[in-house]
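Student: Starting from these lines, generate the structure:
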Amino acid sequence: MKQFSQFADIIENMQPLGSNDHLPESLRLTRIGNIETYYAPFEYINREARITICGITPGLQQARNAINAARQCLRDKLPHQEVLAQAKQTASFSGPMRSNLVTMLNYLGIPSWLGIHDSEQLFGSHSHLVHYTSALRYPVLVNGKKYNGTPAMLKQSTLREQIETSLLEEIRILPDNLFLPLGPRVSEVFQLFVNQGVLSQDQVLVGMPHPSGANAERIAYFLERKPREVLSNKVNPDTIDRARVALLAKMSALSETA
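Tutor: The predicted structure follows:
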């Protein structure tokens, strides 16, 4: 909330960001070498959540959506807490990756565990059940493009500091949640927290392909929609098979104890 208060006036008085607009310099938090971090309103933590879905960092489209939503809410004179909640819900995993995420969550049986019919409800009528976040809370750009995991977060001091402040804060507020890290770099972060005793291994669902459209082939194989024999050499089917079996077994066990 404190961070948002510093930028609320700037956001309220901005022009809406278009689909090709860069984030304005007025929202830049840090620049160290070729790594830049920008502010976007992603602080809201859903304390009612039962599952937390964690990406690597908000993309430019997500950041623009959050900023535009916050701008409108501020102009409507909503309280800051409500502004942050609406901005987060509007922007989280927005764009093409949302449909992939919903499909894979359904495949794993997340709706049954949560007592809902479809994971699409997590973006609407049952959004109170999920907390969306990123290992790096605010948008990080490397050479002007969305950070993709290089350099490794845990080996880069400014990025690791963000993880050990913002993300750790969220985990401690949601200690009983089920956590779904998206992608290998985010999984490394959660494995570190497991090793440190912050989380138990049973709380972390590791191995689901990232829902990015660039991962279409891996997603199709994970969902058993594409046979092994027609996969390209970019896909390691054994790794996906192991992850699928482990994830389904973990969800089965959780459903039995729910």
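
Student: contacts and neighbour counts: CA atoms only from here.
Tutor: Fine.

Student: Please identify the helix or strand for Thr131.
Tutor: Rather than Thr, residue 131 is His. strand 130-134 (DSSP states H and E).

Student: what comes up buried for that strand?
Tutor: Using 16 or more other C-alpha atoms under 10 Å as the test for burial, strand 130-134 gives 130-134.

Student: Output the residues you listed in JSON lines; the columns should cover distance to Asn65.
Tutor: Below are the buried residues of strand 130-134 laid out as JSON lines (distance: C-alpha to C-alpha, whole Å):
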{"residue": "Val130", "distance to Asn65": "19"}
{"residue": "His131", "distance to Asn65": "17"}
{"residue": "Tyr132", "distance to Asn65": "15"}
{"residue": "Thr133", "distance to Asn65": "15"}
{"residue": "Ser134", "distance to Asn65": "16"}
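
Student: Also this sequence, please, to line up against the first:
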Amino acid sequence: MKLLDGKIAIVTGGSGDIGASIVKTFVKHGAFVIFTFLSSKEKAEKLSIELKLTTFCESYQIDLKDIDATKFFIQRTIEKYGRLDILVNNAGIIKDNFLLRMSKHNWDKVIKTNLYSIFNLTKYAIMPMIKQKKGNIINMSSIIGFTGNSGQSNYSTSKAGIIGFTKSIAKELGTKNIRCNAISPGYIYTKMNDNLPQTIKENFMRNIPLKRAGTPQDIANSSLFLASELSDYITGSVLHVNGGLF
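Tutor: The predicted model follows:
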């Protein structure tokens, strides 16, 4: 059973570990996926080659902080494919440091990448969804947006902001039959999380009731659920995928 048969989806940050798993899972379930990347061109090309065997994906290089470029990207998508059914705002970065040592540059970079990109893309993606009278938006938050974490004030602020954004958009667009939900991953084994200090990793593992780190596929499966008709009466919600950590 293909849960996304015939759907057109955008997945941002598609060349990262979680993004690539979401792209592959959506394609497996019948969606055509346009995935974005900023600088990981080699990873994007590798994923494109792998999935173009099914002719169900396209990669697109873009800086999602650029609102004009984002507007053009959405317009191009609609002109080329005729509609947009699913938007997964997955792109994000970390630039950790204690507040006393955090530079304004790294504060701004995380906030702009993690929040401005969602504003820019969602703003223009909802226009065709409103015309279609249907759409589905999934935003990637984090457990850190709920609990906070030492040395991650910029990241936790951005991820907490995504929750407020998600709930507000769900209320704004519910009457238009557009759903908006968020996923809050816990400790997921990715290359990005490899950069976390060892003490933080050990603390996570001690406190996870399921006694394992999550995988990118765990997040992809959760994204599939929220993107499909199986979650048709769910909006404004946060799906916690953390092995019981929070």
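
Student: Can you calculate the TM-score here?
Tutor: Remark: TM-score between the superposed chains equals 0.24 [TM-score structural alignment, normalised by the length of structure 2]; 110 aligned residues with a C-alpha RMSD of 6.3 Å.

Student: which one among the buried residues of strand 130-134 of structure 1 gets closest to Met251 of structure 1?
Tutor: Val130 (16.2 Å; C-alpha to C-alpha).

Student: Check whether that closest one really touches Gln89, as I assumed.
Tutor: No. At 10.0 Å, Val130 of structure 1 does not count as touching Gln89 under the criterion of C-alpha atoms under 8 Å.

Student: Taking the buried residues of strand 130-134 of structure 1 together, which two end up most distant?
Tutor: Across those (C-alpha to C-alpha), the longest gap, 13.2 Å, separates Val130 and Ser134.

Student: Pull up the overlap in contacts between the two.
Tutor: Ile53 (C-alpha atoms under 8 Å, 6 or more residues apart in numbering).

Student: Which helix or strand contains Lys109 of structure 2?
Tutor: Counting by DSSP H and E, Lys109 of structure 2 is part of helix 104-111.

Student: Kindly confirm my reading that Asn136 of structure 2 forms part of a strand.
Tutor: Yes. Asn136 of structure 2: assigned to a strand according to DSSP: H, G, I helix; E, B strand; the rest coil.

Student: how far away is it from Ile169 of structure 2?
Tutor: 11 Å (C-alpha to C-alpha, to the nearest Å).

Student: the more surrounded of these two?
Tutor: Between Asn136 of structure 2 and Ile169, counting by other C-alpha atoms under 10 Å, Asn136 is the more crowded of the two (24 against 20).

Student: The more buried one and Cys180 touch, don't they?
Tutor: Yes. In this structure Asn136 of structure 2 lies within contact range of Cys180 using C-alpha under 8 Å: 6.0 Å.

Student: Find the residues that touch each one of these two.
Tutor: Common neighbours of Asn136 of structure 2 and Cys180 (C-alpha under 8 Å, 6+ apart) do not exist.

Student: got the buried residues for the longest strand anywhere in structure 2?
Tutor: As assigned by DSSP state E, the longest strand anywhere in structure 2 is strand 178-185. Across strand 178-185 of structure 2, burial judged by 16+ other C-alpha under 10 Å covers 178-185.

Student: for it, packing partners?
Tutor: Contacts defined by 3 or more C-alpha pairs under 8 Å, 6 or more residues apart in numbering; DSSP states H and E place strand 178-185 of structure 2 against strand 135-140, helix 153-173, helix 216-227, strand 238-241.

Student: And the very next helix or strand once past that strand, what's buried?
Tutor: From strand 178-185 of structure 2 onward toward the C-terminus, using DSSP H and E, the following helix or strand is helix 198-207. Buried residues in helix 198-207 of structure 2, counting neighbours by 16+ other C-alpha under 10 Å, are found at 201, 204.
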